[in-house]
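Novice: Give me the fold of what follows.
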Amino acid sequence: MRKTALTLAFFTALLTSQAQQDFHYSQFFASPITYNPANTGAFEDDIRGTLNYRSQYGSVAEPYKTFGLSVDAPIKISNDAYDQNFLGVGLTVVNDNAGTIDFNQLHIAGSAAYAIDLGGTEQNPHYISLGLQVAFIQRSMNFTNSTWETQWTGTNFNQSTSSGEAYVGDLTESNVSLGGGISWFNAFSDNARILAGAAVLNANTPSMELLGQQNDLLRKYTGHVSLAVAPETQSVIYYPNVFVMFQGPNRIIDVGSEIEFSLWERTEFTDHRNNLSMNLGAYYRVQDAIYFIGRVNYYDLSLGVSYDFTASQLSENNNGQGGVELVIGYRTTFNGPGTNRQKLIRSKGL
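Specialist: Here you go, the predicted structure:
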């Protein structure tokens, strides 16, 4: 069956749409520094690494694919035992790719955060953190494999025939994006804690131009609240999560929760996380999708899988098939001097 040739108008519409909304993850809580630089270093270990893969709308011929990597660490900046302030540093790399024209978006960001101790204790730390992000953003297209109406022979496309189009080969545009955020962490007790924050990304609205179309990246406003509740009478931990993102006319609101079941407790006389546990969760992305999450945590590693079921009008076109997402996480402790946040009980915490 004859394929409909791509047109310049389609490219322009695609660029305009993509300029209005950046990448997003269903397992947003697994990569906290991608949406708020103030979360950099905000965890109880010495280093954290995350790998993400997402395939969106797998029922279409060329699904939208996202690959991500993030690494961050807290650094104690004072030898004073009473000074629990610390610095967080991190790096994020995200690459999106879609379509036969290889529409590609590369996002490389460095982030730093300064966390201020609000008078917490070793077992119940309390911090507020301020963070900054500087990101290099590149967008590109490759028309090498594109086919056009003028190349249609009646039975197939002949790419050796001139398309008559002005755009051939690779097109690339890049710029720098700035952002900042704030987050608050409080361990009310050994059994309850909260991480909440907000950020503004693309604060400088960097300009991106491809195909002669001027597009400024719209400011992205994010907010998040994550709780960890471990009832003393139960052997499970509850993780309610809320994430919101507003970018121009677009919005994302994710609401849901997970339950962590302990399958193998850590050994009593070691300070290293060596337990085996499993998380199960369900989330709703308002007017978009319902998705389910499963994750296994073993020693310093975790493997999470989620699947989106489309809950919008788009389900008529993709048969409800949204996207699959895989996340591999790694967190470990070097047993060196650390902050109160790093000294949290290993089996509980955000």
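
Novice: When you work out contacts or count neighbours from here on, use the C-alpha atoms and nothing else.
Specialist: Will do.

Novice: in the top strand by length along the chain, what's buried?
Specialist: The longest strand of the chain (DSSP state E) is strand 170-189. Within strand 170-189, the residues that count as buried by 16 or more other C-alpha atoms under 10 Å are 174, 176-187.

Novice: again with stretch 285-301
Specialist: Applying 16+ other C-alpha under 10 Å to stretch 285-301 flags 285, 288-298, 300-301 as buried.

Novice: where's it relative to the chain centroid, distance-wise?
Specialist: 12 Å (C-alpha atoms, centre = their mean, to the nearest Å).

Novice: List of residues touching it?
Specialist: For stretch 285-301, contacts defined as C-alpha atoms under 8 Å, 6 or more residues apart in numbering pick out 26-27, 252-255, 273-284, 302-312, 322, 328-332.

Novice: Please spell out the ChimeraX selection for the buried subset of the residues you listed.
Specialist: Applying 16+ other C-alpha under 10 Å to the contacts of stretch 285-301, the buried members can be selected in ChimeraX as follows:
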select :26,27,253,254,255,273,274,275,276,277,278,279,280,281,283,284,302,303,304,305,306,307,308,309,310,311,322,328,329,330,331,332
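
Novice: So which bits of the longest helix along the chain are buried?
Specialist: Ranked by residue count, the top helix of the chain under DSSP state H comes out as helix 8-20. For helix 8-20, the neighbour count (16+ other C-alpha under 10 Å) marks 11-12, 15-16, 19-20 as buried.

Novice: contact partners of it?
Specialist: Contacts for helix 8-20 (C-alpha under 8 Å, 6+ apart): 208, 210-211, 213, 215-218, 247-250.

Novice: What about those residues, which one has the most neighbours?
Specialist: The most neighbours of any of the contacts of helix 8-20, using other C-alpha atoms under 10 Å, belong to L217, which has 24 neighbours.

Novice: Make sure it is actually in contact with A203.
Specialist: No: applying C-alpha atoms under 8 Å, one finds L217 not in contact with A203, separated by 9.0 Å.

Novice: related to what we said a few turns ago, spatially, which two of the buried residues of helix 8-20 are the most separated?
Specialist: Maximum pairwise distance among those (C-alpha to C-alpha): 14.4 Å, between F11 and Q20.

Novice: quick one: what helix or strand has the nearest residue to V176 once chain neighbours are set aside in it?
Specialist: Among residues not flanking V176 along the chain, F136 sits closest, at 4.7 Å (C-alpha to C-alpha, 6 or more residues apart in numbering). Taking DSSP states H and E as the definition, F136 sits inside strand 126-142.

Novice: one more to put side by side:
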Amino acid sequence: MRKTLFLLIAILGIGLGEVKAQDPQFSQFYAAPLYINPAFTGASGFTRLGINYRNQWPSLDASFVTFSFYADHYLEKYNSGVGFIVTTDREGVAGLQSTNAGLTYAYQLKVSDNLVFRPGIQANYFMRNANFSDLVFASQINPVTGFDPNLPGDPSVTGSNLNVNYLDLGVGGILYSRNLFLGASVQHLTEPNQSLLDGDSPLNQRVSIHGGYKIMLKEGALRRDLTYTRKERSITPIFQYKTQGEFSQLDAGFFLHLEPINLGLQYRGLPIKTFENFPNNEALIFSFGVTTSDFNFGYSYDYTLSELSNASGGAHEISISYLFQWGKPLRLPRDQWSIPCPKN
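Specialist: Prediction:
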């Protein structure tokens, strides 16, 4: 189905001229560690592989599909984590696609017996491109017969080299104990020009502040023959506040962990602030996951609260991660502990 250029610009903000683009987002931000903050690199204490997949507004032609793959490893000898991440984001109207590949590094510093600080840095290479062949421009509309593909499109777009590549930097830090974590990150430090045409469209810095606190409940027990295996039960309130240019948003909610099951409920929005004269109430997020010692799976659904709720189809998201250690069992040293955020 043909779309108009106006729809593309209004919905996407893809960086034509002065239009500002926003980064992809993950509802399961806690399960996209290297995407949200390079300081999470190596934080598991082992070798970790993970993927994140998101399909936003699947019922619309202008859907957004995001896929991310990451891998990181903890170097115990150097108190450091190293990793890499590849993220692709595609929009359905004009085939706008953005791909970035990044290298991440974090250093682990034990502040006290109960507190750890991890600073991190990230270097990215971005590639963006778009295909306007399926768009309808105003100049291609015949007032009598309607759309005429033989009429010329917008000369400022037609025949242009619609791709751009650039380098980018990000930094972050996280402070955590056995129950509490608090982190912050800044991406796009250099605010590179991401315009697909000859204009100037800097990619605004993305700032994220995130944290949570794990509240331990009475342990459960699973009986096997004559023995009992202890099972963790906990509630973890979490939040993320992010801002990019004129756009700002808050994710807040909690997770109930009944080992190995995780159940979550979050709210996304910022009611005290409007965006483009629209109320900033975006979604309720329902999550379900399974966590074992080396494997994490999570699924979430965004129920849209805006006027798009009946037509958009919400958003579906899946996260998977796997931990392993070469030639050794998965066991952290006694003086080391993992960050107490939801695992899926």
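
Novice: Show me where the stretch 1-150 of structure 2 has its helices.
Specialist: 5-12, 33-36 (DSSP state H, counting those that start in this stretch).

Novice: L326 of structure 1 maps to what in structure 2?
Specialist: Aligning on TM-score structural alignment places L326 of structure 1 opposite I318 in structure 2.

Novice: swap in K220 of structure 1?
Specialist: K220 of structure 1 maps onto R206 in structure 2, by TM-score structural alignment.

Novice: Report whether the expected contact of that match with T190 is present.
Specialist: No: counting by C-alpha under 8 Å, R206 of structure 2 does not reach T190; the two are 11.1 Å apart.

Novice: neighbour-wise, which of these two wins?
Specialist: Counted by other C-alpha under 10 Å, R206 of structure 2 and T190 do not tie: R206 has more neighbours, with 21 against 14.

Novice: Distance-wise, check that one relative to Q140 of structure 2.
Specialist: Counting by C-alpha to C-alpha, to the nearest Å, the gap from R206 of structure 2 to Q140 of structure 2 is 38 Å.

Novice: circling back: with distance to T47 of structure 2 as new columns, can the helices of the stretch 1-150 of structure 2 be given to me in TSV?
Specialist: Output for the helices of the stretch 1-150 of structure 2, formatted as TSV (distance: least, C-alpha to C-alpha, whole Å):
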stretch	distance to T47 of structure 2
helix 5-12	36
helix 33-36	13
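
Novice: Those helices: which one's closest to V93 of structure 2?
Specialist: Closest approach to V93 of structure 2 among the helices of the stretch 1-150 of structure 2 (C-alpha to C-alpha): helix 5-12, 6.8 Å.

Novice: Name the SS class of G269 of structure 2, please.
Specialist: Assigned with DSSP: H, G, I helix; E, B strand; the rest coil, G269 of structure 2 falls in the strand class.

Novice: now swap in T229 of structure 2 and tell me
Specialist: Taking three-state DSSP, the label given to T229 of structure 2 is strand.

Novice: Does it touch E219 like I think?
Specialist: No: look at T229 of structure 2 against E219 with C-alpha under 8 Å: they stay out of range, at 10.0 Å.

Novice: could you pull out the strands for the stretch 101-250 of structure 2?
Specialist: 109-112, 115-129, 135-136, 141-142, 146-147, 163-176, 180-187, 206-213, 215-216, 220-224, 227-231, 233-244, 247-258 (DSSP state E, counting those that start in this stretch).

Novice: if I look at the aligned partner of V200 of structure 1 in structure 2, how far off is N37 of structure 2?
Specialist: Here V200 of structure 1 is matched to V186 in structure 2, going by TM-score structural alignment. Using C-alpha to C-alpha, one obtains 8 Å as the distance from V186 of structure 2 to N37 of structure 2.

Novice: got it, and A10 of structure 2?
Specialist: Distance, A10 of structure 2 to N37 of structure 2, using C-alpha to C-alpha: 29 Å.

Novice: re earlier: list the buried ones in the strand holding F136 of structure 1?
Specialist: Buried, per 16+ other C-alpha under 10 Å, within strand 126-142 of structure 1: 126-135, 137-142.

Novice: Show me where the stretch 251-350 of structure 1 has its strands.
Specialist: 276-285, 289-298, 301-310, 321-332.

Novice: Read off where the third one ends up in structure 2.
Specialist: What it means is strand 301-310 of structure 1. The aligned range for strand 301-310 of structure 1 is 295-304, by TM-score structural alignment.

Novice: what's the mean deviation for the matching stretch versus structure 1?
Specialist: When structure 1 is overlaid, stretch 295-304 of structure 2 sits 1.1 Å from its aligned residues on average, using mean C-alpha distance after the TM-score superposition for structure 1.

Novice: Now do that stretch: distance to the chain's middle.
Specialist: With C-alpha atoms, centre = their mean as the basis, stretch 295-304 of structure 2 stands 12 Å off its chain's centre.

Novice: and S293 of structure 2, how far is that from G153 of structure 2?
Specialist: According to C-alpha to C-alpha, S293 of structure 2 stands 56 Å off from G153 of structure 2.

Novice: which one among the buried residues of strand 126-142 of structure 1 gets closest to R2 of structure 1?
Specialist: For the buried residues of strand 126-142 of structure 1, the nearest to R2 of structure 1 is N142 (21.8 Å; C-alpha to C-alpha).

Novice: Setting aside sequence neighbours, what's the nearest residue to that closest one?
Specialist: Nearest to N142 of structure 1 is D170, by C-alpha to C-alpha, 6+ apart, at 4.4 Å.

Novice: same thing with A106 of structure 2?
Specialist: G120 (4.0 Å).

Novice: how about that neighbour, what's its partner in structure 1?
Specialist: Aligned partner of G120 of structure 2 by TM-score structural alignment: G131.
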